[in-house]
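J.: Fold the following, please.
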Amino acid sequence: MTLDDLTARLRGGVPLAQLLQIEAIALDPLTIRMPAAALALRPGGTTSGPAMMALADVAMWAALLIANEGQDLSRTTQLAIQFLRAAAPGPVIAEPRILKPGRTLIYGEVWIRGEGDDRPAAHVTTQWAVTPLPTR
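T.: As a prediction, this is how the structure comes out:
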């Protein structure tokens, strides 16, 4: 799967992904960048929680697509986010990791931080239900 393939698949499946940039195609680490945008800010000028949650969800799906060579119909069943500090109004980076790929459930985590800041702004744990690919 190429970077262009992944970008097209993400944007086709989740229109909100139009706001995101995939920085690398390798899984370790995969980085997804959300550029600075007024749409992603909350009062006070920091990145909003809903924006970070969307970023985390799309980032984990990107990791699953890469791991499964573009063939993944898994669905989010759980997403828990711990906000650790405010993410500045600039670009925000997500680094997803698949912790346990299973036959029916997949567990992962996503670390989110402001660009240029090594300190995490949020930690996300997520669970996905494996949806079988259609047979022909």
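J.: contacts, neighbours, all on C-alpha from now
T.: OK.
J.: Give the closest residue to L133 in space, chain neighbours not counted.
T.: Nearest in space to L133, with sequence neighbours left out and distances taken as CA to CA, 6 or more residues apart in numbering, is L73 at 6.7 Å.
J.: for comparison, sequence B:
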Amino acid sequence: MQPVMDVAALTAFLRSAFPQVGEEFVVEEVAPMRVRVRLAVTDRHLRPGGTVSGPSMFALADVGIYLAVLAMIGPKALAVTTNCSIDFMRKPAAGRDLICEARLLKLGRVLAVGDAMIRSDGMDEIVARASLTYSIPPK
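T.: Okay, here's the model as predicted:
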């Protein structure tokens, strides 16, 4: 199964449907059942001590899986997260963007399950890992 939305289509949808955060996330790659998304880290994403906050990393994982789902099913704004488990594994590199590799493990009629691996730009080690389930709206 091939994606029905490419980088340009996902970027336009994200900016249109979520103007409050659409500019923060950059869709870098779309492939069958996977996307790569970058969070351009700024001061607003940092917590005391200078590390990227947990809520910012959660947002990146959530947006990554959301976009992976939309890439495969088309622009369904009402697809929603029904479950998330996230492990924060190590401190992200200071001053570096975060990159999420989001992969769908199952894409059904009503549910999608995926995992998201988050790294600091230029680092091989994973800084956070998340497992998410999305509810897909009926046709």
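J.: Put one on top of the other, what's the TM-score?
T.: TM-score for the superposed chains, counting by TM-score structural alignment, normalised by the length of structure 1: 0.89, backed by 133 aligned residues with a CA RMSD of 1.6 Å.
J.: And what about the counterpart of the residue nearest to L133 of structure 1 in structure 2, helix, strand or coil?
T.: For L73 of structure 1, the aligned position in structure 2 is occupied by L78, per TM-score structural alignment. In terms of secondary structure, L78 of structure 2 is coil; the call rests on DSSP: H, G, I helix; E, B strand; the rest coil.
J.: What are the boundaries of the strands in structure 2?
T.: Ranges of strands in structure 2, per DSSP state E, are 25-31, 34-39, 80-88, 98-107, 111-120, 126-135.
J.: centroid residue for structure 2?
T.: The residue lying closest to the centre of structure 2 (CA atoms, centre = their mean) is G64, at 1.6 Å.
J.: Quick one: map it onto structure 1.
T.: In structure 1, the residue matched to G64 of structure 2 (TM-score structural alignment) is A59.
J.: now its match: how far from V124 of structure 1?
T.: According to CA to CA, to the nearest Å, A59 of structure 1 stands 11 Å off from V124 of structure 1.
J.: One more: G102 of structure 1?
T.: Taking CA to CA as the measure, G102 of structure 1 falls 19 Å from V124 of structure 1.
J.: sorry, back to before: residues contacting the nearest residue in space to the residue nearest to the centre of structure 2 that is not next to it in sequence?
T.: Once flanking residues are discounted, G64 of structure 2 sits nearest to A102: 5.3 Å by CA to CA, 6+ apart. The neighbourhood of A102 of structure 2, defined by CA atoms under 8 Å, 6 or more residues apart in numbering, consists of 34-37, 61, 64-65, 68, 114-117.
J.: What's A102 of structure 2 aligned with over in structure 1?
T.: With TM-score structural alignment as the criterion, the equivalent of A102 of structure 2 in structure 1 is P96.
J.: how far away is L73 of structure 1 from P91 of structure 1?
T.: To P91 of structure 1, L73 of structure 1 is 28 Å away according to CA to CA.
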